[in-house]
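Colleague: Got a sequence here, can you build the structure:
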Amino acid sequence: MRSQSPPAQGGSLVAWQSATARLLPRMLADRTSGPLFLTARKARSSVAARDVDSSTGRARLSYRRAAEMFEGHTVHYDDGPYTLHQLRHSRLTHAAEDGASMPVLMTLSGQMSVRGLVEYARISDDGLRRFQAESDPAARRPGR
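Modeller: Here you go, the predicted model:
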């Protein structure tokens, strides 16, 4: 699912998957401006006005704090805790394993070169086996 309005000047298009698009209205509620993910406390006076929610006075959640929270919430998973950086890598890897084209992967990752993309999208052994099995012209196909 894609956002319905064109991006603002200098902005970028946001393309949401269906599950995220269904949850987004709950997160936004009646919001029309300001940051979405907020700190628990009021913002310091040194915080830029655009990073403060005018109705609550709370500041935009920093990347560092969001990363700490994400790691804290994933500590109980196997091989956890996970990082936001790992989450980004895994999203690109799954997209590549599902057959996303190079231009799509580059746009999704924000990478400007294929070399940079290679560092992010690393196909797993299972992903390679699945690709080989699905693309093998000599393999027996169901229904033949």
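
Colleague: CA only for contacts and neighbour counts going forward, please
Modeller: Fine.

Colleague: how about the helices in the protein?
Modeller: Along the chain, counting by DSSP state H, helices occupy 18-28, 63-73, 84-97, 102-109, 114-120, 125-135.

Colleague: Out of those, which gets nearest to Leu38?
Modeller: Leu38 lies closest, by C-alpha to C-alpha, to one member of the helices of the chain: helix 63-73, at 9.8 Å.

Colleague: Could you also give me the structure for this second sequence? I'd like to compare it with the first:
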Amino acid sequence: MDVPGGSEPADALVTVVEAYLDHLAVERGLARNTLLSYRRDLRRYLAYLAERGYGQLAEVTPDDISGFLRDIREGTEERAPLGVTSAGRTLAAVRGLHRFAAREGIAVPDPAIDVRPPTPARPLPKALSLSQVEALLAAAGPSEDPRGLRDRALLELLYGTGARISEAVGLDVDDLGVSADTDDATTRANLVRFRGKGGRQRIVPVGRYARDAVDAYLVRARPSLVSARRTTPALFLNARGGRLTRQGAWAVLRAAAERAGLATRESDRAGGAAPTEATAGAVSPHTLRHSFATHLLEGGADVRVVQELLGHASVTTTQIYTQVTVDHLREVYAHSHPRAGARGVAADDV
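Modeller: Predicted coordinates for the structure are as follows:
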């Protein structure tokens, strides 16, 4: 096995790598391209071991494998650094090699068992600007049509409460205007009860725009959607009088996004099964949830309050939204602080 670099690996190292690749090809039946990737990654690993004078795989320690991971992440003059995904794939090949060697009794114990791949950076959630949200809501549908009123109420509620799409379509009419803490009718009218993940319930305030849209839907649209052949407690109904499904809510959002000129992927418009977060386009129900949280934080809301509103079990989950607002904070600082540079020279400097 040819390896990059000036040092040739010991025959014993080459032999165990070739045995491992044969095992992957014959017993595991891996595809040719996958095997080529494993061979390429392990060539680099053998070069690393050869440079350090190792002749047996049994000589390798956990620190050596951690050092190899650092080496491929930082790169050298000859080789560019690997990204998180590529480094993780390379480490997977190395860990597989050591697991194979330990199982065959070649190098026991396995030094790679506790070496973890680098953690990919968690992507920041996408949030719409306020003007984009307003355009989306305005494009929900005609106000004289029952389904248009339903669609507007659904989107207003998603953005106005930060609800998950499953929580919104799971609402019953009786979930509106509920509270265990007050007897005041006005206060109760501005609250909604969601059933979140793990069966956890939370009560969330509803803003005026969302409340007005839901009221208009209840009075002017829902009665015409109710089926004469069956009754349902569901708040949001489809054209047949049943509960609006998650797929149906996706369709509502996609149609409004297209009318508002907000991009979605072709695969998202192709129909079929409801898109997932991984295949969603520029706008998704979670985009409205992200926008809800981001706009609250930009407006000065405490992260613990946003946590309660979103129904996150841990504030750590909510804190990702604080990263989204960094650009907003930087912009406010640049335009507000007298010595930030955006407003020219301060008066006391002249």
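
Colleague: TM-score for this pair?
Modeller: TM-score of the superposed chains, computed with TM-score structural alignment, normalised by the length of the first structure, equals 0.64; 119 aligned residues with a C-alpha RMSD of 3.2 Å.

Colleague: So which residue is smack in the middle of the first structure?
Modeller: Residue closest to the mean C-alpha point of the first structure, counted by C-alpha atoms, centre = their mean, is Arg88 at 6.0 Å.

Colleague: That residue corresponds to which position in the second structure?
Modeller: Here Arg88 of the first structure is matched to Arg289 in the second structure, going by TM-score structural alignment.

Colleague: Same question for the lengthiest strand in the first structure: list its buried residues.
Modeller: Criterion DSSP state E: the longest strand present in the first structure is strand 38-42. Of the residues in strand 38-42 of the first structure, 38-39 count as buried by neighbour count, 16 or more other C-alpha atoms under 10 Å.

Colleague: angle of that strand against helix 63-73?
Modeller: 110 degrees (axes from the mean of the first three to the mean of the last three C-alpha atoms, to 10 degrees).

Colleague: hey, where'd the helices end up in the stretch 51-200 of the second structure?
Modeller: 62-74, 84-103, 130-138, 146-161, 165-169, 185-189 (DSSP state H, counting those that start in this stretch).

Colleague: now the longest one: which residue numbers in the first structure?
Modeller: Spelled out, it's helix 84-103 of the second structure. The aligned range for helix 84-103 of the second structure is empty, by TM-score structural alignment.

Colleague: buried set for that helix?
Modeller: 84, 87-102.

Colleague: unless I'm mixing things up, Met112 of the first structure is touching Pro103, no?
Modeller: No. Using C-alpha atoms under 8 Å, Met112 of the first structure is not in contact with Pro103, being 9.8 Å away.

Colleague: returning to that earlier point: distance to Leu35 of the second structure added to the helices of the stretch 51-200 of the second structure, as JSON lines?
Modeller: As requested, the helices of the stretch 51-200 of the second structure are arranged in JSON lines below (distance: least, C-alpha to C-alpha, whole Å):
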{"stretch": "helix 62-74", "distance to Leu35 of the second structure": "20"}
{"stretch": "helix 84-103", "distance to Leu35 of the second structure": "10"}
{"stretch": "helix 130-138", "distance to Leu35 of the second structure": "47"}
{"stretch": "helix 146-161", "distance to Leu35 of the second structure": "47"}
{"stretch": "helix 165-169", "distance to Leu35 of the second structure": "42"}
{"stretch": "helix 185-189", "distance to Leu35 of the second structure": "62"}
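
Colleague: what about these, which gets the closest to Ala263 of the second structure?
Modeller: So among the helices of the stretch 51-200 of the second structure, helix 130-138 is nearest, using C-alpha to C-alpha, at 11.2 Å.

Colleague: contacts for that closest one?
Modeller: Defining contact as C-alpha atoms under 8 Å, 6 or more residues apart in numbering, one finds that helix 130-138 of the second structure is touched by 152, 155-156, 256-257, 259-260, 262, 288, 295.

Colleague: so can I have a markdown table of those residues showing neighbour count and distance to Ala334 of the second structure?
Modeller: Formatted as a markdown table, the contacts of helix 130-138 of the second structure follow (neighbours: other C-alpha atoms under 10 Å; distance: C-alpha to C-alpha, whole Å):
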| residue | neighbour count | distance to Ala334 of the second structure |
| --- | --- | --- |
| Arg152 | 27 | 37 |
| Leu155 | 27 | 34 |
| Glu156 | 28 | 33 |
| Ala256 | 23 | 35 |
| Ala257 | 24 | 33 |
| Arg259 | 16 | 35 |
| Ala260 | 18 | 32 |
| Leu262 | 17 | 29 |
| Leu288 | 27 | 28 |
| His295 | 18 | 19 |
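
Colleague: I'd like the residues you listed written out as TSV, with distance to His328 of the second structure added.
Modeller: Supplementary listing: the contacts of helix 130-138 of the second structure in TSV, determined by distance: C-alpha to C-alpha, whole Å:
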residue	distance to His328 of the second structure
Arg152	29
Leu155	25
Glu156	24
Ala256	27
Ala257	24
Arg259	28
Ala260	24
Leu262	22
Leu288	18
His295	10
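
Colleague: Would you point out the most distant pair within those?
Modeller: Arg259 and His295 (23.1 Å).

Colleague: Glu308 of the second structure matches what in the first structure?
Modeller: For Glu308 of the second structure, the residue aligned by TM-score structural alignment is Thr107.

Colleague: Any idea how many residues pack against its match?
Modeller: 11 (other C-alpha atoms under 10 Å).

Colleague: Ok, Val219 of the second structure next?
Modeller: 10.

Colleague: before we move on, what about Arg26 of the first structure?
Modeller: 9.

Colleague: Same question for Ser314 of the second structure.
Modeller: Around Ser314 of the second structure there are 11 residues (other C-alpha under 10 Å).

Colleague: List the contacts of it.
Modeller: Counting by C-alpha under 8 Å, 6+ apart, Ser314 of the second structure has contacts Gln307.

Colleague: In the first structure, what range does stretch 40-52 of the second structure match?
Modeller: Counting by TM-score structural alignment, stretch 40-52 of the second structure lines up with no residues of the first structure.

Colleague: The first structure: matching residues for stretch 209-216 of the second structure?
Modeller: Using TM-score structural alignment, the partner range for stretch 209-216 of the second structure is residues 19-26.

Colleague: What residues of that stretch count as buried?
Modeller: Of the residues in stretch 19-26 of the first structure, none is buried (16+ other C-alpha under 10 Å).

Colleague: after superposition, how close is it to the second structure?
Modeller: Stretch 19-26 of the first structure, aligned to the second structure and superposed, deviates on average by 2.0 Å (mean C-alpha distance after the TM-score superposition for the first structure).
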